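> Build the 3D model from these lines:
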Amino acid sequence: MSRAASLAALAAVLLAGSAVSETPMSNPPQEPQVGLPTPPHAPEQVAEADPYIWLEEVEGERAMAWVREQNAASLGRLQGDPLYDRLHADALALVESRDRIPTPGFRRVEGVERIDNFWQDANSVRGVWRTTTPESYATAEPAWETVLDLDALAASEDANWVWRGANCLEPQGRRCLVELSDGGKDASTLREFDRVSRAFVEGGFVLPESKGDATWIDQDTLLITRDFGEGSLTASGYPRILKRLARGQSLDQAQTIFEARPDDVFVSAFTLRDPDGTLRATLISRAMTFYTREYFVLQADGSTRRLELPQKASITGLLGDRLILTTDEDFTSGSGQSFQTGDLFSVDLDAWLADSAAPMQLILRPGPRESIEGVQITRNRLIVALYENVRGGVYVYQPTADGWTRERMDLPENVSVGLGSASELDDRVFVSINGYLTPSTLYLADASTLQAQAVKSLPAKFDAEGMEVRQFEARSADGTMVPYFVVGRSDMPMDGSNPTLLYGYGGFQVSMLPGYSATVGKLWLERGGVYVVANTRGGGEFGPRWHQAALQANRQRAHEDFQAVALDLIRRGITSQPHLGIMGGSQGGLFMGAMLTQRPDLINAAVIQVPLFDMLRYHRLLAGASWIAEYGNPDIPEERAWIQAYSPYQNLRAGQPYPEVFIHTSTKDDRVHPGHARKAAARLQELGYPVLFYENTDGGHAAGANLRETARRLALEYTYLSDRLMPED
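As a prediction, the model looks like this:
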């Protein structure tokens, strides 16, 4: 995957929650900060000054009593609305629908190619890991075989298991590490599973609940990062120690291979294998910040050697003998070649491991309004999803003796494209095509011929007759033109009367790309609402520089971009303050808080999902320290000053035109601390503002451990929005 895509995935692993608002966001793991400058206020003094610090005690008796009281009031109000039952029924039917496209994943199991899928519906609320043949998958009714039933497993073990995936050992693909989360937390348990016998391996590898991961070296050896006890975690609660675990060993017998520094973010390991599963190299990634890292190669004698790469480079994968990389900073290679921010390039793996001055080759240099949103590797080809002005195309690259050739794949244009799983046996790859009003179509493409065949299409989930998608630009405070999409009826009146929902995220180089959302369509657009997505700085829509323009001291630029879109919507007559609402989750929740405290005069509703809110304490709560590279460090006086200037919690004031807001979070969110949302609601109520607050006691950062909880959250959100923005409904 590309640097932007890998950051999005990491952000989702670290900050964002993909189930919230159907747009992911997340953050990287990190370690305890040591040697930090003396803070302007000691943590104890900050705590004493905050009357709601007790709400940070996640499952404290007093805090949970407050949560129950808030939930009772908010659920009573929203679920008592006559509209709620209709919206809930629609949401439940959508999320439990069986006519969704089952996401395919190529797998090899003992030399036979399979298509795997994880599926949830009304009968499989927690989900089922299942498999079929490629030929069967291409039919209208694939013959699925169950590999593991999560509902049955949870019932038999009296556990609230949430699926986190399976990591199988290549090339046989029989032994897998199944990752299970209790209630949706990031911390998970890993258990060895035999997918041929379809049973957990008796006496096999079992890693207890922790944040961290595991990488197969061979059938009897893992490289693992876990909570190994005192001193083994970073400030944000992620592992900093990498160990080798042999079959039959206990965790305390595992051999330490590598230790990151306590002021790093996290450490992880991964392998590079050829298409036949042969191990070519084992690499270790030491993340010093969310955006900087060093790579080390694990040598045969167990020692490690640092590789010569810029700190903002990212390893994408291996194509034949060529290592594929991207960079988010300009640099000069060991061979004297110059590369620029956003470049995609390659180097011969063996030659480079032997000599850091081995020559590198440029593959792609995106233009100023382009971004690489996905990279996939088949047996013989490199495939890139390249976006121009937030519209995607797929290009196929092939190495030659003189460089790389490039051809465009035969797919629809002016749409969103997403690269899915790729075969290692040949050059097939799944590609999804969709748009705001265009239901997803899944293609099976052959990169060697550039041809693609549609294999699955999603039926329309809402009535889009008479609707259209328009793209506009708004001028931000510093003159930067910020694109945004407007989805609604083509004949909407331009008199400011349209109920409008403006969505934003604005961080971690995560791009807000056009996509088909059945729930937005059915619960909002079909009922006369307008949906708007802002492509602000802080995201990755125009590559790394678009993101870096709103980092740390420049964070306010992203907030001004979002405000500029709201102002432009009002200026064009698309909506007006009584009919404009905003929505965002995690980093997007911070976005909503900044809009609330800086320009409450523009909005009449705000859905603030699993948010960051107290930015002076974010780095001391759960995974927060891992985001210092994005926001800055509140313990450094200069940085604290510009964080405090926009931190929503510190900027809540009496006598402002704040609308009634809807804030929700999850007790089991072990990424963004639920204390942020709780304290925001408590402070607003203290100042005399009406607040709706809901806390799901399960669900993790995605705010939904199963489909029924997800449907309830959606119905609550759109009941609230309807009440605020289309009260005549």
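> C-alpha from now on. contacts and neighbour counts both.
Will do.
> looking at this, Phe228 is in a helix?
No: read with DSSP: H, G, I helix; E, B strand; the rest coil, Phe228 is coil and lies in no helix.
> Quick check: the gap between it and Ala246.
Distance of Phe228 to Ala246, computed by CA to CA, to the nearest Å: 16 Å.
> Comparing the two, which shows the higher neighbour count?
Ala246 (19 against 16; other CA atoms under 10 Å).
> Spatially, what comes nearest to the more buried one if we skip its sequence neighbours?
Closest residue in space to Ala246, ignoring its immediate chain neighbours: Thr221 at 4.6 Å, by CA to CA, 6 or more residues apart in numbering.
> Thought Arg247 was touching the one you found, still the case?
Yes: using CA atoms under 8 Å, Thr221 is in contact with Arg247, at 6.2 Å.
> So if I had to pick from these two, which one is more boxed in?
Thr221 (16 against 13).
> ok, the more buried one - contacts?
Going by CA atoms under 8 Å, 6 or more residues apart in numbering, Thr221 touches 244-247.
> Equivalent analysis for Arg557, please.
Contacts of Arg557 by CA under 8 Å, 6+ apart are 477, 537, 549-550.
> Now the second one, please; I'll put the structures next to each other:
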Amino acid sequence: MVAREFRMIQRRDLLLWSLTAGVSSTWGQANPDPNAWLETLESPEALGWVNGQNADALALIAKDPDFARRRRETLAALSSSSNIQFVSRQGEHLYNFFRSARRPHGMWRRTTLEEYAREQPSWQTLLNVDDLAREEARNLVYEGANVDAGSQRALVYFSSGGEDKLELREFDLKQRGFVADGFKAPTAKQSISWFGPDELLIARATPDSQTTSGYAMVLRRWKRGTDLLAAPEVLRCAPGDVQVWGWARRGEQLPPAALLHRRIRFFENERFLLQADGPARQVDLPLDCNAWLDGEWLMVGLRNPWTTAGRTYPEGSLLTIPLAQALEAKREIHLLFEGAGRRRLVRTERVKSGFVVAASDNLRPQLVFHRRTAEGFRATPLPAPEFGVLNINADQPDKSNRFWMTTQAPISPQLYALVDAEAPAAPVLAKSAPHAFDASALAVQQFEARAPDGTPVPYTVVAPKNRTGPVPAVLYGYGGFGLTVDLEYQRMAGINWLQYGGALVLAHIRGGGEFGQAWTNAAKGPLRQVGFDDFIAVAQDAVTRGITTPKQLGIYGASNGGALVTAVLVQRPELFGAVVSRVPLTDMLGFTRLFAGPSWIEEYGDPARPADRAVLAKWSPYQNATKADGGKTYPPTLFIGNRNDDRVHPAHARKMVAQMRSLGHGSTWLYEETSGGHSGRSDPNIYALREALIYSFMRLQLAKPGA
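Predicted structure coming up:
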């Protein structure tokens, strides 16, 4: 049956369903979902419908005269030989992965520090993934490598098209080839770590051993030359948990040690210390903290206050405990970073004489060197930029106090430097990224909107500095899982939007992690509407300040951000002129049935529990959309899904498009990518097409005459 016939059947079924659309409390067996057939990922019926939608979306986007230019310039920027080639140190080598339009699968390579300091360093290619993909006739995507410098071996991870499932192969760095009889693990959702040169920690999700979230339920110690399935278990979680996994510590010439995690909920873990001899033993830590091993230290990041040994450490703090004392009742605990107000920890890196801590205070970067002393640690501030984002990575933590530092801001490209904490003013070397767009006519400003509950909500605006009135603007937000909307260099928006005279607005709403755990918790679970209200407040404030107008304001979000913009589209459509929702969640009463959905219950709530369901039913976009003739006309909306996404099911986007069209919102489109996974960044060609699609759509809708 052809796609057109299926669309006719779909319209008929949706017409019957639309009589009860929006009555989310009755969603279930008494009111079956007529779009459930779109959840069957690659059925002929679903694919026929999707292909028709893709053709319609591309035909629309082709009307933008600058679409081809956007795509071409984006691809050129992604592939430019002038881009900084970021590296990671393992032993005496610096490792890098490089991909371009001509080499979309990429090359894994390495060089020396002396060579890397040159303007045009030479590289030793270890693995040409383009050649490998051709040889195996697969869309093979490199997903990283874990190098054991001592044994000159590496664990190399691949995916099919960028999905979350990985396969493992062991690689010989000397021979520059895969080890014929080495460690191999076929594709699965799995975590794998070295535990000495001849042993791995591996947790694999298989049909007979996976949680309801689709992740691994059993962690094993797998010795070289033995059968994986016969490898002894070291930790098992319950089917209703999220997953189990383990990761060994960093540090040269140290005996194997790993911190194992039984992940009960998304942010709750029991931790167990596994050493070379003996069973795994549970470590007394808060369930909701972050914890990892680094050298001879147990690192603990607090999401909430923790009282131990007569002292209370505030939320957002970073602690370190000598690993030798991790299992003892009395432990030496050092406070490296104290959470307070709008301060948050960005990253910490161990160096030879202590730790370097990168933080943010009200979106302003901070950097501190904590030197180990006989009494504990002595803090010394290090130079940091006044604005933007700062990140760090240790160079050789067992041998020096050097670390790699990256700085950037919305219209300032990345600077990459190797810095010594003992002499930070004189970098060992520095590299700068090229300007991807002309920012000379742009200015960055920060404002605060006022949420309905009175909370000030910060947002950042990048716009023409000499504008004389409102301009088309794209408002971006996320607001979930404690993740931040950082003030990074806006390369994609700059190429595709800012250089055409538009404005970009970055909303730092609650639910995100910009200002610590309290900011995150304020819009979590049953409080989700708080984040939506914050986003709406930012939109209204941008209009009030004359930055843009409702007809000129587009909103964009991806993943949880896709849920955000789709929810506010349904709630306040009059505030926006266009919407792009990428790899979104939309069916919040059915999300736990799809892919990794059960793992997000802690973030959103459980639709199987009546109290949670009642809250979700109030904002779930799929169930709350209303007819176009009911007084709410939705602005033009583009949904972008990915068929290769095994994290957020593409049915969320598919079904929302089908539902909105059935309700009379004809200006609704779907474009479904076929590769790239959830992030969609595994191939520069796919990535460039996607970015051009987003901003060409925005231009077509927001730059109309009279807008």
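> Can you pull the TM-score for these?
For this chain pair, the superposition-based TM-score is 0.93 by TM-score structural alignment, normalised by the length of the second structure; 677 aligned residues with a CA RMSD of 1.8 Å.
> And Asp164 of the second structure, what's its match in the first structure?
Matched to the first structure by TM-score structural alignment, Asp164 of the second structure sits across from Asp186.
> typo on my end, Arg344 of the second structure
Aligning on TM-score structural alignment places Arg344 of the second structure opposite Ser371 in the first structure.
> so how far does stretch 87-94 of the second structure reach from one end to the other?
Per CA to CA, stretch 87-94 of the second structure runs 6 Å from first to last residue.
> try stretch 460-469 of the first structure
16 Å.
> Same check on stretch 217-224 of the first structure?
For stretch 217-224 of the first structure, the first and last residues are 10 Å from each other (CA to CA).
> In the second structure, which residues correspond to it?
The alignment of stretch 217-224 of the first structure onto the second structure (TM-score structural alignment) spans residues 195-202.
> Which of the contacts of Thr221 of the first structure sits closest to Val265 of the first structure?
Arg244 (20.3 Å; CA to CA).
> Quick check: that closest one vs Phe193 of the first structure, distance?
Distance, Arg244 of the first structure to Phe193 of the first structure, using CA to CA: 19 Å.
> of the two, who's got more company?
Remark: of Arg244 of the first structure and Phe193, Phe193 carries more neighbours, 25 against 22, as counted by other CA under 10 Å.
> Pull up the gap between the residue lying closest to the more buried one once chain neighbours are set aside and Gly127 of the first structure, please.
Excluding the flanking residues, the one nearest Phe193 of the first structure by CA to CA, 6+ apart is Phe200, at 4.2 Å. Going from Phe200 of the first structure to Gly127 of the first structure by CA to CA gives 17 Å.
> So those two - more neighbours on which side?
Neighbours per residue (other CA under 10 Å) separate Phe200 of the first structure from Gly127, with Gly127 holding more: 22 against 19.
> That one is in contact with Ala152, isn't it?
No: judged on CA under 8 Å, Gly127 of the first structure makes no contact with Ala152 at a distance of 9.5 Å.
> gap between the match of stretch 217-224 of the first structure and the chain center?
Taking CA atoms, centre = their mean, to the nearest Å, one finds the center of stretch 195-202 of the second structure at 28 Å from the center of the full chain.
> who's in contact with the residue opposite Asp453 of the second structure in the first structure once aligned?
Alignment note: Asp453 of the second structure maps to Asp478 in the first structure; criterion TM-score structural alignment. Taking CA under 8 Å, 6+ apart, we find Asp478 of the first structure in contact with no residue.
> whereabouts in the second structure does the host helix or strand of Trp546 of the first structure align?
Here Trp546 of the first structure sits within helix 544-548, counting by DSSP states H and E. Counting by TM-score structural alignment, helix 544-548 of the first structure falls onto residues 517-521 of the second structure.
> how big is the offset of the matching stretch relative to the first structure?
On superposition with the first structure, the mean distance recorded for stretch 517-521 of the second structure (mean CA distance after the TM-score superposition for the first structure) is 1.0 Å.
> which of the residues in that stretch are buried?
Using 16 or more other CA atoms under 10 Å as the test for burial, stretch 517-521 of the second structure gives 517-521.
> just to revisit the earlier point, for the match of Arg344 of the second structure, give its distance to Ser421 of the first structure.
Using CA to CA, we find Ser371 of the first structure at a distance of 21 Å from Ser421 of the first structure.
> which stretches of the stretch 1-150 of the second structure form helices?
Ranges of helices in the stretch 1-150 of the second structure, per DSSP state H, counting those that start in this stretch, are 3-18, 44-61, 67-79, 113-116, 129-136.
> Please work out which residues of the first structure line up with the last one.
Read it as helix 129-136 of the second structure. Using TM-score structural alignment, helix 129-136 of the second structure pairs with 150-157 in the first structure.
> Can you give the contact residues for that stretch?
124-129, 160-163.
> will you turn those residues into CSV that also has distance to Ala357 of the first structure?
Shown next, in CSV, are those (distance: CA to CA, whole Å):
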residue, distance to Ala357 of the first structure
Ser124, 54
Val125, 53
Arg126, 51
Gly127, 49
Val128, 49
Trp129, 45
Asn160, 52
Trp161, 49
Val162, 46
Trp163, 44
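> Out of those, name the ones that lie in strands.
The strands, defined by DSSP state E, take in 128-129, 161-163 from the contacts of stretch 150-157 of the first structure.
> Between all of the residues you listed, which two are separated the most?
Using CA to CA, these span at most 13.1 Å, a distance reached by Trp129 and Trp161.
> Going by neighbour count, list what's buried in stretch 219-235 of the second structure.
Those would be 219-223, 228, 231, 234-235, for stretch 219-235 of the second structure by 16+ other CA under 10 Å.
> Now secondary structure too, for those, in CSV please.
Listed next are these as CSV, based on three-state DSSP:
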residue, secondary structure
Leu219, strand
Arg220, strand
Arg221, strand
Trp222, strand
Lys223, strand
Leu228, helix
Ala231, coil
Val234, strand
Leu235, strand
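> Would you mind listing the two of those that lie farthest apart?
Lys223 and Leu235 (16.1 Å).
> Map Gly214 of the second structure across to the first structure for me.
Match for Gly214 of the second structure (TM-score structural alignment): Gly237.
> Same check on Ser88 of the second structure?
That one, Ser88 of the second structure, aligns with Gly105 by TM-score structural alignment.
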